[in-house]
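> need a 3D model of the sequence below.
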Amino acid sequence: MKQVLQYRRSGATRVVEVPAPLTPEAGLLVQNQWSLISPGTERMLVEAGGGNLLNTARQRPDLVRQVLDKAARDGIAATVEAVRNRLDVAIPLGYSCAGTTLDVGPRARGAFEIGDRVACAGAGLANHAEIVAVPRNLAVRVPDSVSLDDAAFVTVGAIALQGVRVADARLGEACVVIGLGLVGQLTVQLLKAAGCRVFGIDVAADKVQLAQAQGADVACLRADPDLLEKVRAFSVGRGADAILITAASSTSDPIQIAPGLARDRAVVVAVGMVGMDVPRNAYYEKELQLRLSRSYGPGRYDRTYEEEGVDYPPGYVRWTEQRNMEAFLDLVAAGTVRPSRLVTHRIPIARAKHAYQIVTGETAEPYLGILLEYPRLPTTEAPTRTRVDLRAASRPLPTSGTVRLGVVGAGSFARSVLLPALQKLEHVELRGVATASSPSAHQTATRFGFGFAATDWHAVVEDASIDAVLVATRHDLHARLAAAALRGGKSVFLEKPMALSPEELEDVLEAWRSSGRVLQVGFNRRFAPTYRRLRAWFASRRMPLVMSYRVNAGAVAPSSWVVDPVQGGGRLIGEVCHMVDVLVDLTGSEARTVYAQSIGAGSARDDVLLTLRFRDGSVGTIVYASGGDRSLPKEQLEVLGDGRSAVLDDFRWLRLHAAGKLTRVGGRLAVQDKGHAAELSAFLDAVRHGRVSPVDPEVAAHVTRVTFAGVESARTGLPVQV
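Sure thing, here's the model as predicted:
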């Protein structure tokens, strides 16, 4: 299918052939007929892409500090790769569209049916694309009397409507709208529909004239020297009851002129993205209320509402995102709001680049509402292919030849660490990549040279030309995908964790035992050069070891999928497994008991202390903390036993002590190597030559069971037998 993408590094906007998305479980698949370009938001996105890095540094000194901190912590090479990874992305443009439902997920059935005319919202979802996949709470049925081109305004209309609700504008009140772009013009119409008197302000004369045509009682230019007097006269000398700022501006001028236009104790609502340098005294002296309107209503940025489709009860939250969208379309159906009056261009999707040239001013012509139009194809002919081939498959090769690798999942870690490492290795062909996101699949395939891009993981797992599959998805899919690939005759490199439950773990093991293929879990630290030197230091020991592993992990947002019990499983299962694996590998022994104490509760256990007792008598502690200062190196491992000691600092340098002597390996400025390239090389070597896995799956399974026991111990406060 065709989709409009903006490439951050180059700033180019292109119409690209990408794989179509899959139907969300709690959503629907929609064949677009129209999508609306939001002039303010999308202009800023396009202009920001490909921008001068020096200018970006001036505008965002906080990002500069983050880059410098990372360079000091992780090294120049890792930092350059991370920055490149952030820049080498294709951003899907658009967030408001309308079309026909092609398919409905199981958790959206009843709310929607195939063939429904629907309007959709959501950045990264309701894009400029022939096919979009949208969660159920970000889609609404379109009334019969509303055309789909009018319905494509639904997101911008809901943004304007939410601003009016936040302003609490009431019948007969005098309201000022600053910024008469698309949102501003719709705000004028909505305020008039609510029985308010409206005064519009803009920097452009044509927008002022249009606002008057939309029903504004008065409208004038921002540069008008009599602006304050006109607002005073409009409000019968009292000042405006509410001021809605719908401008898109980097300056704080709208915020700063508002007090002069407002009455005592009036409301000022920032709807658009404007500077927020607020003149305190001016707001204080009139006791003005400054409010921010958050997008299109309650539910925005709540993953449970937006992605999982869990609604808020109307008795508690009357106007959610979805209900605002419905209300806007009802007003359009009644003829109270008329989006069609704001349309200046209707452009086919194939010529979308021209549309953005108009928006950015590269092509000089007046514009406001720009609609992208899509081919009117029967639903049976909709471009729903979930795989796009970029080059032909190679001829079959013998086992000892090149490994043809498929990848499922291409998030930040895969793009910045695993895939760059694979590119540098020999005897591997990157055959295909599958991700849930159409733009991500296409961009990843293009950047790293994959043969095809897909949005359906079956395209990788069931491809006969693929020998091995690398699984790097979110944690909840790890076990399912690994088991499917093994049963399909593929070797599997499975990023940690191996599974999120004992049942999943047993399924993976059963699939591996019956497959005769290589299964390697991504416990990379055991492949790090400094760790291998440490391990060799204690290879001839006769006594148990005492081990202490401290991790200055840093916090993650409570809303992150990593700590979600369903998707991520929490950090103890998802991340502490690395440290457990190191201690298990170092002792060559299984853990017998686990005792865990944590500060947090539930899946938010970011601070945990684990004590492990091993069958060979060794003991180890793992301190995994999120509250430390980032200037402290992330990881330190201390090992003592058999008359020897060792300290490993952040996989950069190693201190070995024995017989009163100190041996140093590496140094504080050494390049950090956590073993990612070595583990991938070992996996490919095992696949090519039919060798056993470099990481015994039975050992990896034991490590996983230890983390399960840790979760149980943290919950009960008691030691748990493994």
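> for the rest of this, base every contact and every neighbour count on C-alpha atoms.
Will do.
> would you mind pulling up the elements that the helix or strand harbouring residue 176 packs against?
Taking DSSP states H and E as the definition, residue 176 sits inside strand 174-178. Packing partners of strand 174-178 (3 or more Cα pairs under 8 Å, 6 or more residues apart in numbering; DSSP states H and E): helix 182-193, strand 197-202, strand 240-245.
> what angle separates the last one from helix 182-193?
For the pair strand 240-245 and helix 182-193, the angle between their directions (axes from the mean of the first three to the mean of the last three Cα atoms, to 10 degrees) equals 150 degrees.
> quick one: list the elements packing against strand 240-245.
Using 3+ Cα pairs under 8 Å, 6+ apart as the contact test, the elements touching strand 240-245 are helix 154-167, strand 174-178, helix 253-261, strand 262-270.
> and of these, who's closest to residue 7?
helix 154-167 (23.7 Å; Cα to Cα).
> buried residues in that closest one?
Neighbour-count burial for helix 154-167, counted by 16 or more other Cα atoms under 10 Å, picks out 154-167.
> and the nearest residue to residue 148 once chain neighbours are set aside, what does it touch?
Nearest residue to residue 148, sequence neighbours excluded (Cα to Cα, 6 or more residues apart in numbering): residue 98, at 5.7 Å. Counting by Cα atoms under 8 Å, 6 or more residues apart in numbering, residue 98 touches 32, 33, 34, 35, 117, 118, 119, 120, 148, 149, 151, 152.
> here is a second sequence; please produce its structure as well for comparison:
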Amino acid sequence: MKQIIQDLKNGDTILEEVPVPVVKSGCVLIKTSKTLVSLGTERMLVEFGKANFLQKAKQQPDKVKMVLDKVKTDGLKPTLNAVFNKLGQPLPLGYCNVGEVVAVGKGVSEFKIGDRVASNGNHAEYVLVPKNLVAKIPDNVTDEEAAFTVIGSIGLQGIRLLKPTFGETIVVVGLGLIGLVTAELLKANGCNVIGFDYDSEKVKIAKEKGITAINPAEGTDQVKFVETFTKGIGADGVIITASSKSNDIIAQSAQMCRKLGRVILVGVIGLDISRADFYNKEISFQVSCSYGPGRYDEEYENKGIDYPIGYVRWTEKRNFDAVLNAISNGSLDVKPLITERIPLGDYNKIYGNMGTSKSIASILEYNQTEKPVSTVAIHKKSFEGNKGVIGIVGAGNFTSATILPSLKKLNADIKYIASSGGLSSTTMAKQYQIANSTTNYKEILTDADTDLVLITTKHNMHATMVLETMKANKSVFVEKPLALTKEELDEIIAEYNKRKVNVAVGFNRRFAPLAKQMKKALGNDNAPMNIIATMNAGFIPTDVWVHDMEIGGGRILGEACHYIDLCTYFAGSKVVAVCMNSMGINPEENTDNASILLKYENGTNAVINYFANGSKAYSKERVEIFSQERTLIMDNWRKLYGYGFKGFSKSSSKQDKGHFNQFDELISQQKKGGNPIIPFEEIVNTTKASFAAIESLKEGKWIEVK
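Below you'll find the model as predicted:
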């Protein structure tokens, strides 16, 4: 299928060929008929993509500070690699989609195949959208009209925050697409509406809709006009739908208001606010968030958990329905806003001149004739007879930034890369010379050439995919963790005992050059030691998926397991008991500020401090080992200090956490045979120890690892 994307690195807007998404639980797959181009929002994204690095930095000063902090801790080259990797990820454009439901995921009962629907899907021939971001289209509303649903909801949410009452005077600043829709909805709400815009054509359209519309370029003083119009009282409220860097708009909006007036920001403007403008009349100011309650809420949008209507009357989905109803009953007429209708293949007629376009609403038309496919061939290659042919399941940031660069250096044979949406896997396949991009990972499992599957998906999918890969008699490498529950682990152990296929987990730290140097310096005499390992992991907001115990399993299971394995590697022994304590008086099952105490068979004692409340300017990782009157200190995988060792006192290198060595050994083992890169028994022991840490926190005692 075809999809419009924005290349953030070179600024090109591209019509990309990608595999069609595979329907999944809680979602519907939609075959697109029309999409609406939001010229204001999409112009900003296109212009950002075309800007040079310095201009991009000026637009995002907060990101610049993060980059500088990372340079201090990780070094220049890893930081630049991370920045360029981020810019190399294309941005899908569009969020106003209309089409027909062609597949329905598990748990979706309100939609059926054949339904006409509006959603916030991208400009793509097929889109997969969670059910709470989809609304049915009334029979008397055309697809073109329905394409305004999401845009209308943005304006409607601004109105709901303003809470206008019948007869109030409301000013709309900026009569672009959202502004015109907002003004008409306010009029339908019984308000007196004043609109300002510097485009005479938009002012004309507003006037035709019965709105008092003014072009300030013709000499009208906006503040004085409102004062005169309201007989000296001032506007009851102002909704700003303009896009401008100027601070004048926010100042004028406050000056237009009466005492205790309200200002709602829907657009993007300069926000250097004068206290006096708001203080004297006690004016309230609020920023509107997109389509309404539920936006950016993982539970609502992606898990499909609705807010009770008695407590949250207007969610984003209900706003979608309200806009469609307004179009259906004639209180919102969007047809006069359509400036042009362009076939998808001629998309550059819109995107090629966005900077100068006077279009208000551009409609993209779709006419798919080819049968959708879940796998797209990117590079023609032959893999027949090769060993170590790889299929990658998961095309997220870690795959792009870390795994693929390592595999590229190794000239690895990669036949497939899979992602749920198809875009990220296609982008990576093109960049790293991968033969095929797919949205159906099961094609990898049935492919005769592929003998090694790398799984880099979200944590809740790991165990299931590992089991499927083992049952397909293929070797499997999975990014940590191996499993999230004891039941999942037991299934994997049983399958391993039955088939004896190679199973590896991405505990890469033990493969780091400095880790290998430390292991060599310590020797292999199995003497007990004391280990202190600290991960200054950094704060991650609580709504990020890794904190979700069902999806991510929490950061202890998902990340601290790295250091359990590393301590096991140094100790040369297995964990027999675990005790964990977390920060706070009432520790919970989920924490990312904890100390884990490990007891090993050979008497080694290890403490893992996993903290999320430290400064990002400090080293992210540090290991100290005390053994036989000797001490090793590793700082952030860049420096190593030795005390009490003959002929060794310090060493340094570029930051290397072992990913390259890990994949080098993995592919070599797959091709030549030999022992697994990490003994399966150690993988199981580490996984059980991480489970024991959580259990210890809940029960407040030591937990034996059996």
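> before we move on, back to that, what's the closest of the helices and strands packed on strand 240-245 of structure 1 to residue 39 of structure 1?
helix 154-167 (10.5 Å).
> matching residues in structure 2 for that closest one?
Under TM-score structural alignment, the alignment places helix 154-167 of structure 1 onto residues 149-162 of structure 2.
> average distance between that stretch and structure 1?
With mean Cα distance after the TM-score superposition for structure 1, stretch 149-162 of structure 2 departs from structure 1 by a mean of 0.7 Å once superposed.
> related to what we said a few turns ago, columns distance to residue 675 of structure 1 on top of the buried residues of helix 154-167 of structure 1, output as a markdown table?
Shown next, in a markdown table, are the buried residues of helix 154-167 of structure 1 (distance: Cα to Cα, whole Å):
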| residue | distance to residue 675 of structure 1 |
| --- | --- |
| 154 | 50 |
| 155 | 47 |
| 156 | 48 |
| 157 | 51 |
| 158 | 50 |
| 159 | 48 |
| 160 | 52 |
| 161 | 53 |
| 162 | 51 |
| 163 | 52 |
| 164 | 55 |
| 165 | 54 |
| 166 | 53 |
| 167 | 56 |
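> still on that earlier bit, how about the helices and strands packed on strand 240-245 of structure 1, which one is nearest residue 292 of structure 1?
Closest of these to residue 292 of structure 1 is strand 262-270, at 4.9 Å (criterion: Cα to Cα).
> which part of structure 2 matches that closest one?
Under TM-score structural alignment, strand 262-270 of structure 1 corresponds to residues 257-265 of structure 2.
> tell me the average deviation of the matching stretch from structure 1 after fitting.
Per the superposition on structure 1, stretch 257-265 of structure 2 and its aligned residues are separated by 1.0 Å on average (mean Cα distance after the TM-score superposition for structure 1).
> so which bits of that stretch are buried?
257, 258, 259, 261, 262, 263, 264, 265.
> okay, the helices and strands packed on strand 174-178 of structure 1, which one's buried deepest?
strand 240-245 (a mean of 28; mean count of other Cα atoms under 10 Å).
> who's in contact with it?
Residues from elsewhere that reach strand 240-245 of structure 1, judged by Cα under 8 Å, 6+ apart: 163-164, 167, 169, 173-179, 231-232, 254-255, 258, 261-263, 266-272.
> ok now it, how far from the chain's centre?
Relative to the centre of its chain, strand 240-245 of structure 1 is centred 35 Å away, using Cα atoms, centre = their mean, to the nearest Å.
> repeat that for stretch 19-34 of structure 1.
Distance, centroid of stretch 19-34 of structure 1 to centroid of chain: 18 Å (Cα atoms, centre = their mean).
> read off where that stretch ends up in structure 2.
Mapping stretch 19-34 of structure 1 onto structure 2 (TM-score structural alignment) gives residues 19-34.
> show me which residues of the matching stretch are buried.
19-24, 26-34.
> could you do stretch 331-343 of structure 1 as well?
Buried residues in stretch 331-343 of structure 1 (16+ other Cα under 10 Å): 332, 333, 336, 337, 338, 339, 342, 343.
> what's that stretch aligned against in structure 2?
With TM-score structural alignment as the criterion, stretch 331-343 of structure 1 aligns to 326-338.
> still on that earlier bit, ok, so of the buried residues of helix 154-167 of structure 1, who is nearest residue 66 of structure 1?
Closest to residue 66 of structure 1, out of all of those and judged by Cα to Cα, is residue 159, at 32.5 Å.
> superposed on structure 1, what's the mean shift for the longest helix along structure 2?
Criterion DSSP state H: the longest helix present in structure 2 is helix 680-699. Comparison of helix 680-699 of structure 2 with structure 1 after fitting gives an average deviation of 0.6 Å (mean Cα distance after the TM-score superposition for structure 1).
> from the contact counts, what lies against that helix?
helix 486-499, strand 503-505, helix 561-571, strand 575-582, strand 703-704.
> just the residues contacting it, thanks.
481-483, 485-486, 489, 503-505, 556-557, 560-561, 564-565, 568, 574-575, 577-582, 587-590, 596, 702-706.
> residue 219 of structure 1 touches residue 212, doesn't it?
Yes - using Cα atoms under 8 Å, residue 219 of structure 1 is in contact with residue 212, at 6.3 Å.
> comparing those two, which residue is more hemmed in?
Between residue 219 of structure 1 and residue 212, counted using other Cα atoms under 10 Å, the more crowded position is residue 219 (26 against 18).
> mean deviation, the helix or strand containing the more buried one versus structure 2?
Per DSSP H and E, residue 219 of structure 1 falls inside strand 218-221. Compared with structure 2 after the fit, strand 218-221 of structure 1 shows a mean deviation of 3.2 Å (mean Cα distance after the TM-score superposition for structure 1).
> what helices and strands are in contact with that strand?
strand 197-202, helix 205-213, helix 227-234.
> just how off-centre is the second one within its chain?
Counting by Cα atoms, centre = their mean, helix 205-213 of structure 1 is centred 39 Å from the centre of its parent chain.
> once aligned to structure 2, how far is it on average?
Helix 205-213 of structure 1 sits 1.1 Å off on average (mean Cα distance after the TM-score superposition for structure 1).
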